[in-house]
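Peer 1: Coordinates only, no sequence provided:
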């Protein structure tokens, strides 16, 4: 991620006013931290800027057939608000949940849609950020000022999905679509569909399009790990007749899922062979007889080195047993008029091709940042505990987990930022800036993500564009939840932070 380029300022932007806190992004992160602000600082003013047409972030962007969570909603839901539905939920249900939070916290008039941030400048003399915005619907240029900037824009480009360039793509006679920009009028009923990719998105697109398509073929360069999770946890079914308060059920299931995710993450690191066997044997009885498990379902990486594709109630495998879905493990040589030609020479015919090929990472929404007129090159910076950036004052960011539910970390991050804000209020301080200590002068700058720990394509493609981390606290991130939930609540908010 490089945001060092300068941006020409509009000559006469419209003054949009000043707020104590400016939140960028109205997805699960932005709405979540807005709740924390409402609760902890009811007298503090804030606004939320959202570039898209509506709330929801990823759940507004992804409107492909069957879009659903691949994390359970008892941990993906907020700590403060019980989830009352099934463990795995469709995107529409998640949006309804977010709407309830917006209504309960009276956030509707705080969210400004179609407001894209184009630049952010911090002035040490004024102790504040100047944030330039363009309205996507009118082109009007606005200027906000704020004491504290909180980036909650997610981690990928919503309007620019990642699609590799294959030879002959212009020759294919049918539509080529990416799930991130799915056309509402796409007709695939009774047609042959080829889906390229085998990650979490493909695990949703494939079984759902197969309901009406003539046939769906999933083409994967290499296999992924899969897990057939029940839509309704068996513990939830046990608790239902007890008529417990929703808060109790939420907390019990939340703890149960956290325990399961901790086991997966720990076992994947400490005993990958055991987890490999657990995952493979879990899907073996669900696959059609004669399936080549070694070829199609045995990855080259260890379990949890990439996300596991969760399959609610095994719907993917059910479609395979019905003969509606098939899997091909091969490379793509080129697109043809009728489909795709594989490395083996085989041609797969298709009426529609879906490129479920991943994201383009975009931390901080690719906004150009400046501090005292000097452009910030995030590639030279390190993270402070995965929630602030070295030498960037009064700015926090919400970044969740890749293995656990994203929202679990958003709540923990908000708790730390709340402690920092209270400390500043009580001490009459205006700025907080992560600064390397004298003992960190020779600290090596390590990559944003350790590829031996987590190495999906979208992370590998972004390594040279992202901020880094050090080799010691508090300059580390990418911890698992079992570490963060202990360490973040007791994090020393003066260690590595300079106040003035």
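Peer 2: Received it, and whenever you're ready, just let me know what you need. For clarity, every value in this text was computed on a predicted model and none was experimentally measured.
Peer 1: When you work out contacts or count neighbours from here on, use the C-alpha atoms and nothing else.
Peer 2: OK.
Peer 1: Pull the contacting residues for residue 110.
Peer 2: Shown in contact with residue 110 (CA atoms under 8 Å, 6 or more residues apart in numbering): 46, 47, 48.
Peer 1: Check it against this one:
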């Protein structure tokens, strides 16, 4: 079918002024990519920023991950690219540009867009760098760049201790876990979930000693302690950890408890230093000394130890542990059980009871579906529209070509994905969401018929934008949507809405001793009320862990800055030596690399001057 797309700044033929674009099969991708890369290399090696910028179309992006800027930056348009290169070429000294064989390919992601992608390598003063180029046709028949990514992959002269550089001893020493008393780390990592372990693994591979402080009794308990029915909705190919992918026998979707066991195995297999059952009491930043004083307490006996370190990494999640429960009149007088979804473990606890789940995103659907499978009477109250797409569409369309069986190596897929700056991913999302809705039309129309309200995600940009800018608001359907359609999960929402429509629903007014009462006068009897209403903010963790003065200096964490990079994460911005690791498994897998490289470079004395926002 012909799709009508919204206005866009994507490199469409219309926006490029191209009236006679070649067919994909007619493009000699390797030759075109090589010619363009040769021109870029000549300009950059001559430190001619103007010549390099002339190789880009209007609206083009250059995204740099440490290689030129020692920061995570996105520059848009030839003018901004020229300024960035003028300011950084002297420090970066790029050379030895080589097109990666077998990677150049022409693609037509939409009927009105054609681009050519290829990978390349180069050397910068910082270290070996991988690049991704994305070229588009121009009216005169030549090709120019609409996107370039440069990603620092290691430090010059200091490669990761992997492969041929791994431990070679025929009698390797047994790795003994440190104790609170004898640990002497260079870096402290607060949190032993996937984000903390990822960055610990990166640091170890770069020769930097770190210590992970995990408050739970075992690594992985943050996943084992979630509700029993929790299964990762992302497929296995998307969720590998650095250096140690899941085995080929691993199921496509992972149960939470199984992931917890894998994280514990991962920490042991990679010889990561982890102190479990240990809570950080307070972290004091000493601005004049450029270090941190961190006090940790062993939960078992209350013994405390103070560490003095230069680098502190907070890997405490997106707000886990700080649950949000809205205030409703009469809730304190409700006679049944009230809890947040974060505290829910199993529907077995509610046998014979009526359950009201407040919320309509991932946790709400998962818990409601579990209640149905346990034979319980459950009602879901939808407060606002939800972006819904099926797990089938996620696997077969959203992640197709990158994270799938037989797809590219994970490291390559990560770079290809990162080569699309977040603002561009948002624009692509405006189009993709329409295709996904067509694929999921049966589910969406079925939901609309029973009054479940859906939308296109935050700013009509789908799931990624909902995560980046709203922190949620979506559900990847693994079966609960059909339960809603069939009436097995009862629904309280607004009047029937068109697929992807918004609109206000019926609002919850107050609680009585045994019911939730709505503003239309209706009520739902309940014995258990579960609030699946989201979690707190990582700022809550910063305030709890850091001294007040330091916490006040931490401005924004998450959401996008003016350039389209994520605020306050994966680099020390507001406070020197403070890093925040957060995101899903794929995000942390990639960006832990850059946190590890920044700290390793500082420890080796080779960290360059960051080219910060506001400089360009």
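Peer 2: Here it is on my side, so go on. Small disclaimer: the values here were computed from a predicted structure and weren't measured.
Peer 1: before we move on, back to that, restricted to strands, list the contacts of residue 110 of structure 1.
Peer 2: When the contacts of residue 110 of structure 1 are checked against strands (DSSP state E), the matches are 46, 47, 48.
Peer 1: ok, and the most crowded of these?
Peer 2: residue 48 (24 neighbours; other CA atoms under 10 Å).
Peer 1: Alignment lookup: that residue to structure 2.
Peer 2: Correspondence of residue 48 of structure 1 to structure 2, assessed by TM-score structural alignment: residue 212.
Peer 1: And for residue 195 of structure 1?
Peer 2: Using TM-score structural alignment, residue 195 of structure 1 pairs with residue 357 in structure 2.
Peer 1: name the element that match belongs to?
Peer 2: Element membership of residue 357 of structure 2, judged by DSSP states H and E, is strand 354-358.
Peer 1: Average offset of that strand relative to structure 1?
Peer 2: Once fitted to structure 1, strand 354-358 of structure 2 is off its aligned match by 1.3 Å on average (mean CA distance after the TM-score superposition for structure 1).
Peer 1: just to revisit the earlier point, closest one of the contacts of residue 110 of structure 1 to residue 336 of structure 1?
Peer 2: Using CA to CA, residue 48 comes nearest to residue 336 of structure 1 of the contacts of residue 110 of structure 1, at 45.9 Å.
Peer 1: was I right about residue 314 of structure 1 contacting residue 207?
Peer 2: No. Look at residue 314 of structure 1 against residue 207 with CA atoms under 8 Å: they stay out of range, at 9.5 Å.
Peer 1: List of residues touching the lengthiest helix in structure 1?
Peer 2: Longest helix of structure 1, by residue count under DSSP state H: helix 246-270. For helix 246-270 of structure 1, contacts defined as CA under 8 Å, 6+ apart pick out 72, 74-75, 81-84, 235-236, 239, 274-275, 302-305, 403-404, 480-482.
Peer 1: Next: stretch 285-301 of structure 1.
Peer 2: So stretch 285-301 of structure 1 is contacted by 222-226, 280, 284, 314, 317-318, 320-321, 327-329 (CA under 8 Å, 6+ apart).
Peer 1: Generate a PyMOL selection restricted to the buried entries among these.
Peer 2: Per 16 or more other CA atoms under 10 Å, the buried members of the contacts of stretch 285-301 of structure 1 correspond to this PyMOL selection:
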select buried, resi 222+223+224+225+226+280+314+317+318+320+327+328+329
